[in-house]
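1. The sequence and its predicted three-dimensional model are supplied below.
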Amino acid sequence: MLNRRRFTVAAATLGAASSIALPLWVRAQQARIEKPKLSIAVGGKAAFYYLPLTISEQLGYFKAEGLDVEISDFAGGARALQAVVGGSADVCSGAYEHTINLQAKNQVFQSFVLQGRAPQIAIGVSTKNMPGYAGVADLRGKKIGVSAPGSSTNMVANLVLSRAGLKASDVSFIGVGVAAGALTALRSGQIDAISNTDPVMTMLEQKGDVKIISDTRTLKGTQEVFGGPMPAACLYAPAEFVQKNPNTCQALANAIVHGLKWLQTAGPGDIIKTVPETYLLGDRALYLASFDKVREAIATDGIVPAEGPRTALAAIASFDPTVKADRIELGKTYTNEFARRAKERFKA
C-alpha cells in the first residue's frame, strides 16, 4: 500500500507541475528508483575526459531518468574518490583503474558505465625549463604536474617513468588541476613537465609550451602506451551501493549512454553551445581542436571492452608493488549489465 500511495502522490505532483504528463513507463521507473537524489564526485569536470558527464547533465538526461544529481568537482580523481570513500558522495566519475587499486586495499568498488575508451592523457616536458630534453631519464629530480597526486594522470606518469627505469620517488609530483591552474603552473616555470588531459595539453602543445613525449589521446596512442584497450572514465561506486540501488545505477547508466549517443553525431558547434563557457579556457578554436583530437577516445555505448580490465591491471601491477595481479578479481571491478540495457534502449 505504501508504494501505491507514493506512486499516486508522485503522479499527481508531476501532473500538476506540467500540462504534458510524462509517459506512464517513465513515471513507473521513477517510482522504483531507490535513491532519486544523489551526489556524484568528479575530479576535473571541465576536462574532455568527463565530457559525457557534462553533456548528460547539461542536456537534462539525469532529470529525464528521474534523478536529482548534485555534481561536486574536485581538483583530481584521487580527491573525488576520497569523497566517495568518506561518504560525502555516492558515486564517483573517475578512472576505471581506481577500482583495481581499491581492491588491492580490500575495498570493493565497481564500475557500471564507461565514459571513455582511452585515458586521453598526454605527458609533455616544458620547452622553457627543459630545452635540452633527450629522454625520460632526464626527468629524474624534476617537478611533474598532475591533476592531483594519486589520480589517473599520476598513474600514466608512473607507468612512463617505470619503463625508463625511474621510480615515482625519483621525481616530485605536484597537483595542478585540469584547467587554467595547470596552464599557469607550466608556463610560469613552477613545474618542469606535465601529465594532463585536454583541452589543457592541446593548448600547451599548440602554443609551443611543451614537447609531447607520451600520448593516450587516441586509440592508437593508447595501444602503444598500454599494449591494449584501456578503459578510462566511468561511473563507479562501492559494490554494496550498486547491489542495493540497481534501479538508481540503471538510471545513471541510461543518462550517460544517452549522452554518449548524442556525442556520436554532435558537431563542434553543438559542443560549444552545450558546455559552460568557462570550460573553453578563453580560446574556442583551441578547445575545438582539442575535441577533434580526443573524440575517438570517448566511449560509444558505455560498455567496458573485454580486454580492457586486463590491460589496466597489467599496467598498474608493472609499477605498483602493492597491486598483486594474481590477487585481483577483475570480475568484481566492473559490470556491463546496466550499460547493455542502456545501449539497447538508446540504440547506441
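-> Perfect, I can see it now.
2. C-alpha from now on. contacts and neighbour counts both.
-> Will do.
3. Residues touching the host helix or strand of Arg341, excluding its own?
-> Arg341 is part of helix 337-346, with elements assigned from DSSP states H and E. With Cα atoms under 8 Å, 6 or more residues apart in numbering as the test, helix 337-346 has contacts from 112-114, 249-250, 253-254, 257-258, 261, 301-303.
4. does Ile191 count as helix, strand or coil?
-> State at Ile191, reduced to three classes by DSSP: H, G, I helix; E, B strand; the rest coil: coil.
5. isn't it right next to Leu183, touching?
-> No. Using Cα atoms under 8 Å, Ile191 makes no contact with Leu183, being 10.4 Å away.
6. Between the two, tell me which one has more neighbours.
-> Ile191 (23 against 19; other Cα atoms under 10 Å).
7. another structure for you, compare them:
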Amino acid sequence: MPHRWTRHAAFVCVALFAIVTLPAAAKDAPEKPVLTMAVGGLPGLYYLPVLVANQLGYFKDEGLDVTLEDFAGGSKALEAVVGGSADVGAGAYEHTIFMQAKGQHYRAFVLMGRAPQIVVAVTKSKAGSIRSLADFKGAKVGVSAPGSSTDLVLTVALRKAGVQRSDISAIGVGSGATVLSAVSSGQIDALSNVDPMMTKLQRAGEIKVLVDTRTVKGTQDVFGGTMPAATLYASESFIQKNPKTTQALANAIVRADHWLQHASDADLVKMVPKAYLLNDKALYVEAFHNVRDAYSPDGLMPVDGPATALRALSSFDTQLDPSKIDLNATYTNDFARKAATLVK
C-alpha cells in the first residue's frame, strides 16, 4: 500500500510540475518563429554580428528560423522592410530617424556597431588630382547604394570640407566583389565603403584613405561623438505585436556581440563562409582587426549616439527638421538590457 501511494504521489508531482512549467515555456516562445531579415550587404564586416548569430546557431537557439535576404545596401534593405517583404531589418540606426521624419515609426532594438566602419578613399589613378576631400567636386564616388550609410558618412565628411552632396555623382557599387570591379574599370574616382573590400584595396595599394570610421576615435573625429551604426530594427507595430520574437532576436545578437569581443582568428575563419573570405583568410582577418573596435560589446545604444546620428542625418538631408524628431521613439535599450542578463 505505501508503495502504491508513493507511485501515485510521484505521478501527481510530475503532473503538477508539467502544469507549472509548460505555461512558462510557452511564455518564452517567439510569437513569430519563422521570419525574414533584410540585410544591407551581408558579406561586409559591418553586419558580422548577424552572420555570427546565423552561422553559430544563435537564432535557432532562441527558437527562430531566420531567412537572411541580402541587399546591395542599407537603403535597399530598408525598402524591403517598409514594403513588407521582410519582417526585420539589419541596417544603420539612422534609418529609424529618417523614417520618423516621413511619419513612419521604426525602432532599433539592439546595437551591433558603435562606429560606422566606413572608409572614404580616392583611387590610385586619381590620387594626384584628388588630394583631399575639398577636391571631390565633380568626382564620381562609389557608395554601396545611394541613401545608405556609406552615402551618409561621405556627405558629412564632404560638408566639413566645404563640398556639397550635389557637387559629386554618387554611384551604387554594392559592398562585395562589385566594388573591386568598379575600381579596376575606372568607373569611379573615389569611394565610400566597408571592409573587407576597403582593406583589400588598401593592401593592394589601389586606394588612398582620407576618412576612416573603423574605430571609435576615427568616428568621433568625423561626427564629434559616438555614431551608432548597424542595428536590428523593426516597425513599432511589429515590436508591440511580437515582443518575445524581438527579445529572441536581441538575445542572439547580444550573444554574437559578446562572441566577437573574444573570438580568436581561428574561430573567425572557421565561422565565416568560404565565399566571404575572398580566397584570402589572412586578408579577412586583417580587415576584422581593422574594425574590431567598432563592434558593440553589449548591444546597448550609447547615451550620446542618437543625438550624434540626428546631427549627421540633418546634415545629409537638409529637409529633415531635427526639432520634429523624438529620438526616444527611434530606439530602445530594453531588449538589450534583458539580453545581457541571459548572455554570459
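-> Arrived safely, thanks for sending. Since we're looking at a predicted model, the values are computed, not measured.
8. Tell me which two of the contacts of helix 337-346 of the first structure sit farthest apart.
-> Of all pairs drawn from these, the greatest distance, 18.1 Å, lies between Cys249 and Lys261 (Cα to Cα).
9. And the strands in the stretch 51-200 of the first structure?
-> With strands called from DSSP state E, counting those that start in this stretch, the stretch 51-200 of the first structure shows them at 68-74, 91-95, 109-114, 121-126, 143-146, 172-175, 193-197.
10. which residue numbers in the second structure go with the last one?
-> For strand 193-197 of the first structure, the aligned range in the second structure is residues 190-194, judged by TM-score structural alignment.
11. Would you pull up how far the matching stretch lies from the middle of the chain?
-> Here the centre of stretch 190-194 of the second structure is set off from its chain's centre by 17 Å, with Cα atoms, centre = their mean, to the nearest Å.
12. Stretch 211-223 of the second structure too?
-> Using Cα atoms, centre = their mean, the offset of stretch 211-223 of the second structure from its chain centre is 16 Å.
13. closest one to Leu219 of the first structure among the strands of the stretch 51-200 of the first structure?
-> Closest among these, using Cα to Cα: strand 121-126, at 11.5 Å.
14. okay, and the closest one goes to which residues in the second structure?
-> Counting by TM-score structural alignment, strand 121-126 of the first structure pairs with residues 118-123 of the second structure.
15. can I get the strands of the stretch 51-200 of the first structure in CSV with mean neighbour count and distance to Gln82 of the first structure?
-> Shown next, in CSV, are the strands of the stretch 51-200 of the first structure (neighbours: other Cα atoms under 10 Å; distance: least, Cα to Cα, whole Å):
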stretch, mean neighbour count, distance to Gln82 of the first structure
strand 68-74, 17, 10
strand 91-95, 29, 9
strand 109-114, 29, 13
strand 121-126, 25, 21
strand 143-146, 26, 17
strand 172-175, 20, 15
strand 193-197, 30, 20
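16. and Val323 of the first structure, which of the ones you listed is closest to it?
-> Per Cα to Cα, nearest to Val323 of the first structure of those: strand 109-114, 15.2 Å.
17. how close does the closest one sit to the second structure?
-> In the superposition with the second structure, the average deviation recorded for strand 109-114 of the first structure is 0.3 Å (mean Cα distance after the TM-score superposition for the first structure).
18. tell me what that strand is packed against?
-> The criterion is 3 or more Cα pairs under 8 Å, 6 or more residues apart in numbering; DSSP states H and E, and the helices and strands that strand 109-114 of the first structure contacts are helix 97-104, strand 233-238, helix 239-244, helix 246-265, helix 337-346.
19. cutoff 6 Å now
-> For strand 109-114 of the first structure, the packing partners by 3 or more Cα pairs under 6 Å, 6 or more residues apart in numbering; DSSP states H and E come out as strand 233-238.
20. So what does Val52 of the second structure match up with in the first structure?
-> Using TM-score structural alignment, Val52 of the second structure sits opposite Ile55 in the first structure.
21. quick one: that match from Ala255 of the first structure, how far?
-> As judged by Cα to Cα, to the nearest Å, Ile55 of the first structure and Ala255 of the first structure stand 9 Å apart.
22. and these two? which has more neighbours close in?
-> Ala255 (28 against 21).
23. Average offset of the match of strand 193-197 of the first structure relative to the first structure?
-> Looks like 0.4 Å for stretch 190-194 of the second structure (mean Cα distance after the TM-score superposition for the first structure).
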